[in-house]
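sequence-free structure coming up:
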């Protein structure tokens, strides 16, 4: 079977069951975004209030600026986890999640940039989980990379009869996600904190999953262990199960982007590398879809929203960062992202 390379082909290869299709409409995506944002903000306000004791906004913002400058000068980060979690906190004023949004025509016509962003990010989640959702409900689905919790909670809403296990390496993210699960009353979700390279973390899941998914996660696998990491994910699958990845694929590894990303603990692969990794892990490559053109609006909308919310940024991170940060998505991240493909990669374990 030829490799799937378009959204239309994805719909034919992994058709959505009629009973689930209405929940993927833009109006339903918006309902989830509104509900999730309300609960997330409630949970995170409590957590940040505890974390922020004894730390001034300016000290927090200046520490991040120093780390960002260090990285831009070609020096590795001293604390990658703290850096990436601070980026997430900076973006939460605009973003629903930690991933780019994939825009559709319907989403693009929405007049509010904040609503567009949230809808596009829910759409990314829906695309990532389409191979899983296309299968009969029930069974087990494993998410790698809990992030802000929006992905696993969206999936739990779509598939309430399916057991879902989300595994993340960040204790802070796991703690946040656990509280979100409680607040949204989702008994079919289990949050685990651990490193997938530790065999004890998912030993009970090996060969049990109907589907495995990861959104912008494999880029964080160490370069020398990327094949091993994808092999671990593939090993969780039952025969016939699908591995669905959404991540950046570098177009030219000789560009400065590759080195810059490595300084932030992100190791980019290319199209051939991903497809080879699937094959070497015993999976049949089914899809490589390039959503770059549909995702770049994320950065333009992010800058628009952050400029509106500069006062909130100042209260949390001080004056200097509140002045600089809103411009970064459009004028720094957007040009960089034109150098990569934002890709959906799917492999299936032979039955």
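Okay, I see it. For clarity, every value in this text was computed on a predicted model and none was experimentally measured.

Only C-alpha atoms from now on, for both contacts and neighbour counts.
OK.

Strands of this structure, start to end?
When assigned using DSSP state E, the strands of the chain occupy the ranges 140-144, 163-168, 189-193, 209-215, 237-250, 284-290, 340-348.

Let me have the ones you listed in CSV, extended by distance to residue 132 and mean neighbour count.
Shown next, in CSV, are the strands of the chain (distance: least, Cα to Cα, whole Å; neighbours: other Cα atoms under 10 Å):
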stretch, distance to residue 132, mean neighbour count
strand 140-144, 7, 24
strand 163-168, 11, 23
strand 189-193, 15, 20
strand 209-215, 5, 26
strand 237-250, 7, 24
strand 284-290, 14, 22
strand 340-348, 11, 24
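
Of all these, which one comes closest to residue 130?
Residue 130 sits nearest to strand 237-250 of all the strands of the chain, at 8.5 Å, using Cα to Cα.

what angle do the closest one and strand 140-144 make?
Taking axes from the mean of the first three to the mean of the last three Cα atoms, to 10 degrees, one finds that strand 237-250 is oriented at 30 degrees with respect to strand 140-144.

Below is structure B, check it against A:
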């Protein structure tokens, strides 16, 4: 049955990773373990922040707990569907489900870009403007900043997604990917495409233009301020913290930016899948470790939580 916009495709087929049964089984085990680990460690971060007496009052940890929730949503948008396709090997996804995944995935990606900018702003104010930091980054302003990241992230992509969904899909319906991504979907649309690719590219580039220079300038100013600092102890501690923040930013923007540098050819889809797996599945599992592994406040919060649990069990045994 033809739709109003000339579309005859009612569902897409995600090729995923293909390959032999044994290969798919190994990938299924690996990504299942990775997904469970990612969700568990991000939930641990959120639990630590909200159950601790000190961390919920600190802007950095308000941002970090929301960032952990964002990572859970981000990885859940793609990985469970990928696991289903690996287990069943059918890869069929409806037209509307495909575009819903497309919209949510890109909206969460934009939200993450703004969260990384918000965290860079927080560190810039804490290190470069320490006297004004408590007034500027109060709990209220921090929650407003968090809400703004979520709202802007989900208001960024309705127009591009809406424009692509209105195109005609009258030919092949096979997507050589494990998810509904911008490039593979647009490649299946029947001409004429009009200005849709240009509009989509403008929206994608605008995210980078709004965030990457801001993040680079923020951490550049932080590093310059720390170099000038005469307090060796605080400088070393701040450098240790900032280096982990820069690592997270580099992993995210490096993998996303690599998508624009993929050469054409037969191996293009395989490279695209590999990069997409990295920033949709692997990076969310690394971020909590990078932020918290050498964070003394998180370690102290974990110790306080474990001691509280130990005292609770002791009281229960006495009863």
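Received the coordinates, thanks. What you see is a predicted model; the values in this text were computed from it and never measured.

Can you pull the TM-score for these?
With the length set by TM-score structural alignment, normalised by the length of structure 2, the two chains reach a TM-score of 0.25; 124 aligned residues with a Cα RMSD of 5.7 Å.

Now render the strands of structure 1 as CSV, adding distance to residue 114 of structure 1.
As requested, those are exported to CSV (distance: least, Cα to Cα, whole Å):
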stretch, distance to residue 114 of structure 1
strand 140-144, 26
strand 163-168, 27
strand 189-193, 28
strand 209-215, 21
strand 237-250, 22
strand 284-290, 24
strand 340-348, 21
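
The longest helix along structure 1 packs against which elements?
Longest helix in structure 1, counting residues (DSSP state H): helix 26-51. The contact analysis (3 or more Cα pairs under 8 Å, 6 or more residues apart in numbering; DSSP states H and E) places helix 26-51 of structure 1 against helix 113-128, helix 171-183.

list the buried ones in the shortest one?
If you call a residue buried by 16 or more other Cα atoms under 10 Å, then helix 171-183 of structure 1 has these buried ones: 173-174, 176-181.

Buried residues, stretch 37-49 of structure 2. List them.
38-39, 41-43, 45-46, 48-49.

Out of these, list just those in helices.
Counting by DSSP H, those place 38-39, 41-43, 45-46, 48-49 in helices.

from the residues you listed, which is closest to residue 24 of structure 2?
Distance to residue 24 of structure 2 across those (Cα to Cα) is lowest for residue 38, with 20.5 Å.

quick one: contacts for the closest one?
When contacts are counted by Cα atoms under 8 Å, 6 or more residues apart in numbering, residue 38 of structure 2 touches 72, 284-285.

go with 7 Å
284-285 (Cα atoms under 7 Å, 6 or more residues apart in numbering).

distance of it from residue 253 of structure 2?
20 Å (Cα to Cα, to the nearest Å).

got it, and residue 152 of structure 2?
19 Å.

Dump the helices and strands packed on helix 26-51 of structure 1 to JSON lines, plus distance to residue 277 of structure 1.
Below are the helices and strands packed on helix 26-51 of structure 1 laid out as JSON lines (distance: least, Cα to Cα, whole Å):
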{"stretch": "helix 113-128", "distance to residue 277 of structure 1": "18"}
{"stretch": "helix 171-183", "distance to residue 277 of structure 1": "28"}
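
With respect to residue 336 of structure 1, which of the ones you listed lies nearest?
helix 113-128 (19.1 Å).

now the angle from the closest one to strand 237-250?
Using the same axes, to 10 degrees: helix 113-128 of structure 1 against strand 237-250 is 140 degrees.

any idea which helix or strand carries residue 291 of structure 2?
In the assignment (DSSP states H and E), residue 291 of structure 2 maps to helix 283-292.

ok, back up a step: compare the strands of structure 1 and give me the one nearest residue 91 of structure 1.
Per Cα to Cα, nearest to residue 91 of structure 1 of these: strand 209-215, 16.9 Å.

Identify the residues contacting the closest one?
So strand 209-215 of structure 1 is contacted by 128-129, 132, 139-145, 233, 236-238, 241-247 (Cα under 7 Å, 6+ apart).

Please tabulate the buried residues of helix 171-183 of structure 1 in TSV, including the columns distance to residue 292 of structure 1.
Shown next, in TSV, are those (distance: Cα to Cα, whole Å):
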residue	distance to residue 292 of structure 1
173	27
174	29
176	30
177	28
178	32
179	33
180	30
181	31
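
burial count for residue 57 of structure 1?
Neighbourhood size, residue 57 of structure 1 [other Cα atoms under 10 Å]: 17.

burial count for the residue lying closest to it once chain neighbours are set aside?
Nearest residue to residue 57 of structure 1 in three dimensions, chain neighbours excluded: residue 317, at 4.3 Å (Cα to Cα, 6 or more residues apart in numbering). Residue 317 of structure 1 sits with 21 neighbouring residues when counted by other Cα under 10 Å.

Surely residue 317 of structure 1 is in contact with residue 64?
No: using Cα atoms under 7 Å, residue 317 of structure 1 is not in contact with residue 64, being 9.1 Å away.

residues of whatever helix or strand residue 73 of structure 2 lives in that come out buried?
Assigned by DSSP H and E, residue 73 of structure 2 belongs to helix 59-88. Neighbour-count burial for helix 59-88 of structure 2 flags 59-72, 74-79, 81-83, 85-87 (criterion: 16+ other Cα under 10 Å).

helices or strands up against it?
With contacts defined as 3 or more Cα pairs under 7 Å, 6 or more residues apart in numbering; DSSP states H and E, helix 59-88 of structure 2 has these neighbours: helix 21-51, helix 95-128, helix 139-155.

can I get these in a markdown table with distance to residue 273 of structure 2?
Listed next are the helices and strands packed on helix 59-88 of structure 2 as a markdown table, based on distance: least, Cα to Cα, whole Å:
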| stretch | distance to residue 273 of structure 2 |
| --- | --- |
| helix 21-51 | 13 |
| helix 95-128 | 15 |
| helix 139-155 | 24 |
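
Point me to the helix or strand that includes residue 201 of structure 2.
Per DSSP H and E: helix 196-228 holds residue 201 of structure 2.

to the chain's geometric centre, what's the distance from the helix or strand following that helix?
Toward the C-terminus, helix 196-228 of structure 2 is succeeded by helix 232-258 as the next helix or strand (DSSP H and E). Taking Cα atoms, centre = their mean, to the nearest Å, one finds the center of helix 232-258 of structure 2 at 16 Å from the center of the full chain.
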